[in-house]
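[1] give me a 3D structure for the following:
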Amino acid sequence: MRIHRLFAAALLAAVSVGLHAQDLATVCRATSSYDLTIRPGQLIFDRPAPAPTQVVLSDGSLTTDGHAVALSDEDQDRLAVFQRDLLALVPRVKAVAQHGVDVTMQAVQQESGSLNLDADTRAELQNRLATHATELHQRIAASQSTHDWHGDVANQYANQVISDIGPLLASALGQQAVSAAISGDLQQAAALRDRASNLAAGFQPRLQRRLQVLRPEIQALCPDIQRLAELQEGIQASNGRPLHLVQIGQ
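    All right, here's what the predicted structure looks like:
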């Protein structure tokens, strides 16, 4: 049975909710070519190219690619406010991500309800989902860099959960199908396979509809992100180029 696809879709979506740049770009039209790392007293922005490839903000001071940038008093004040406001925004972004995890895990539980699992399997599934949700919540809470969500992180986490939950469901559904076949009810056995397959195939779009509940929460971030873009306006790196740490599309 292809029930594992349900969980692949679920966990990929859950992980991708964390600090989701695509959602911010879609809802707030906000983008950045930089990754952000938060360290005590510092915001570090980095990217492969073009220069500046590293921008460091620290209490109103600005360093780009290792060179201190001379700033007017006004620009120092603006960057200090930028740093303060961005740090205040981070926990709000994380709160949206945490809510997205909860929505996703609840969706998995509700969707699996249509599989008519036995009581023991339902209880074990709930326990395992709760454990993985807790781990993902902790990972989001502890994250201090967008680098934490690069590359194959989503796939790796999904595979980890699938390897834990997949066999549990496969065993339960397989036993149901075997029991139906042994009893001579081949139609019921086929129906079980089809139900699992259809559930997996349609889960992703249904989950995306559920995740629309996050849209107002993301929209509430937009004015503050717009404010960040305004605060950096006109400030240049050591090479004379605009910082453009945050950009707002038209």
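[2] going by C-alpha atoms from here, please, whenever you check contacts or count neighbours.
    Fine.
[3] what about the nearest residue to Arg193 once chain neighbours are set aside, distance to Ile162?
    Distances taken as CA to CA, 6 or more residues apart in numbering place Met1 nearest to Arg193, at 6.1 Å, with adjacent residues excluded. Counting by CA to CA, to the nearest Å, the gap from Met1 to Ile162 is 13 Å.
[4] for the comparison step, fold the sequence that follows:
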Amino acid sequence: MRHAIAAIACLFLFAAGAVHAGSSKTPDLSSRECGLSTPYNVQVDGGGVWLYRREGVPKEIFFHDGTLSVDHRVQAVSDADARRLRRMEDDARALMPEVAGIARESVSLTFDVLAGVVRTMTESERKARKVERHRDDALAHIDDSLGNGRWDQDVFGAQFEADVEQVIEQITGSITRSALWAAFTGRAERLEERADRVGRDVERLVDARSTALERRAEALCGQVATLHEMQGALEYRYQGAPLVMLERSASPAESIDATASVDIADRDSAK
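    Now for the predicted structure:
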């Protein structure tokens, strides 16, 4: 019995690893993914583009049809800037549905992997449907925010992450109970077969969908970079400085590279 339980524990760890492997291949939903970020919350709709925040200056920026307002005061802009602002508005309006679509697919993929693991490891449609209901709640959260053209800094913040963690904890409990039951009833080999199937299914699901998702994310980064370039071309100055709505930030990959460089430098200096 002791050996059976140990085997089941290993299988469970494998299944949990499959979940994280699946979710790790999906694009990060952070606004820093493209190496650019905004310190503002953003609302984009037919009435224009509105950027707002509680701290920092300016607190609010609004532009629509070539007109620019900063902290509720209309600003004088050149004809060239008016054209740039119109294009930025059009591009931002086209960008938001793409952001929402990528977020939906990324969340769907993650929860589909989780539901697949539960379905295979527990052989319970009821438990798998429970995970799928959490997926539907997460998608509704996206539709109510990004789907309406609104990007909040905490749209995928602490509460959203806590909800996902809660789902993972529930799944962990379900799989653990199924594993222990299999061990006590002498069905460890059957569970091992299921774990093998989980690995194959997760790899197939993630590979099929993540490649297309990554292409969409790369195209999105190109659109964000274009917005940043147009911002840099604005002649308007706020308190003598360029108006910053998008700013450079380290992407996740760059952060990793920077950390690695520091580690190498530290090792070299230690020599």
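[5] Met1 and Ile162 of the first structure: who's more crowded?
    More crowded of Met1 of the first structure and Ile162, by other CA atoms under 10 Å: Ile162, with 20 against 15.
[6] shouldn't that one be in contact with Leu6?
    No: in this structure, Ile162 of the first structure is not within contact of Leu6 by CA atoms under 8 Å, at 9.2 Å.
[7] hey, what's in contact with both of these two?
    Common neighbours of Ile162 of the first structure and Leu6 (criterion: CA atoms under 8 Å, 6 or more residues apart in numbering): none identified.
[8] sec struct for Val155 of the second structure, please.
    For Val155 of the second structure, the secondary structure call by DSSP: H, G, I helix; E, B strand; the rest coil comes out as coil.
[9] map it onto the first structure.
    Alignment note: Val155 of the second structure maps to Trp149 in the first structure; criterion TM-score structural alignment.
[10] count the neighbours of its match for me.
    Other residues within reach of Trp149 of the first structure, judged by other CA under 10 Å, total 17.
[11] follow-up on the earlier one: tell me how far the residue nearest to Arg193 of the first structure lies from Gln144 of the first structure.
    Going from Met1 of the first structure to Gln144 of the first structure by CA to CA gives 39 Å.
[12] then Gln236 of the first structure?
    When CA to CA is the yardstick, Gln236 of the first structure and Gln144 of the first structure sit 26 Å from each other.
[13] in the first structure, where's the longest helix?
    Once the first structure is assigned using DSSP state H, the helix that runs over the most residues is helix 73-112.
[14] which SSE is immediately downstream of that helix?
    Scanning the chain past helix 73-112 of the first structure towards its C-terminal end, the next helix or strand to appear is helix 119-142 (assignment: DSSP states H and E).
[15] need the residues that contact that next one.
    Around helix 119-142 of the first structure, the neighbours that count as contacts under CA under 8 Å, 6+ apart are 15, 18, 94, 97-98, 101-102, 105, 109, 161, 164-165, 168-169, 172.
[16] now those residues: which count as buried?
    Among those, the ones that count as buried by 16 or more other CA atoms under 10 Å are 15, 18, 94, 97-98, 101-102, 105, 161, 165, 168-169, 172.
[17] which strands and helices lie in contact with the longest helix of the first structure?
    In terms of contacts (3 or more CA pairs under 8 Å, 6 or more residues apart in numbering; DSSP states H and E), helix 73-112 of the first structure is packed against helix 4-17, strand 54-58, strand 61-64, helix 119-142, helix 186-210, helix 215-219, helix 222-231.
[18] show me what the longest one is packed up against.
    Same thing as helix 186-210 of the first structure. Contact here means 3+ CA pairs under 8 Å, 6+ apart; on that basis helix 186-210 of the first structure packs against helix 4-17, helix 73-112, helix 153-182.
[19] distance to Ser32 of the first structure for those helices - can I get that in TSV?
    Supplementary listing: those in TSV, determined by distance: least, CA to CA, whole Å:
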stretch	distance to Ser32 of the first structure
helix 4-17	17
helix 73-112	13
helix 153-182	20
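[20] any idea which of those is most buried?
    With neighbours defined as mean count of other CA atoms under 10 Å, these peak in mean count at helix 4-17, which reaches a mean of 23.
[21] tell me the angle it makes with helix 119-142.
    Angle, helix 4-17 of the first structure to helix 119-142, by axes from the mean of the first three to the mean of the last three CA atoms, to 10 degrees: 20 degrees.
[22] what packs against helix 4-17 of the first structure?
    Counting contacts by 3+ CA pairs under 8 Å, 6+ apart, helix 4-17 of the first structure is packed against helix 73-112, helix 153-182, helix 186-210.
[23] mean per-residue distance, the longest one to the second structure?
    Spelled out, that is helix 73-112 of the first structure. Average distance, helix 73-112 of the first structure versus aligned residues of the second structure after superposition (mean CA distance after the TM-score superposition for the first structure): 1.7 Å.
[24] next one: that helix to chain centre, how far?
    Mean C-alpha position of helix 73-112 of the first structure versus that of the full chain (CA atoms, centre = their mean, to the nearest Å) differs by 10 Å.
[25] tell me what angle that helix forms with helix 119-142.
    Put simply, helix 73-112 of the first structure runs at 170 degrees to helix 119-142, going by the same axes, to 10 degrees.
[26] and if you look at the second one?
    Using the same axes, to 10 degrees, the interaxial angle of helix 153-182 of the first structure with respect to helix 119-142 works out to 180 degrees.
[27] one more: the last one?
    Between helix 186-210 of the first structure and helix 119-142, the angle formed by their directions is 20 degrees, by the same axes, to 10 degrees.
[28] buried residues, helix 186-210 of the first structure. List them.
    Within helix 186-210 of the first structure, the residues that qualify as buried by neighbour count (16+ other CA under 10 Å) are Gln188, Ala189, Leu192, Arg193, Ala196, Ser197, Leu199, Ala200, Ala201, Phe203, Gln204, Leu207.
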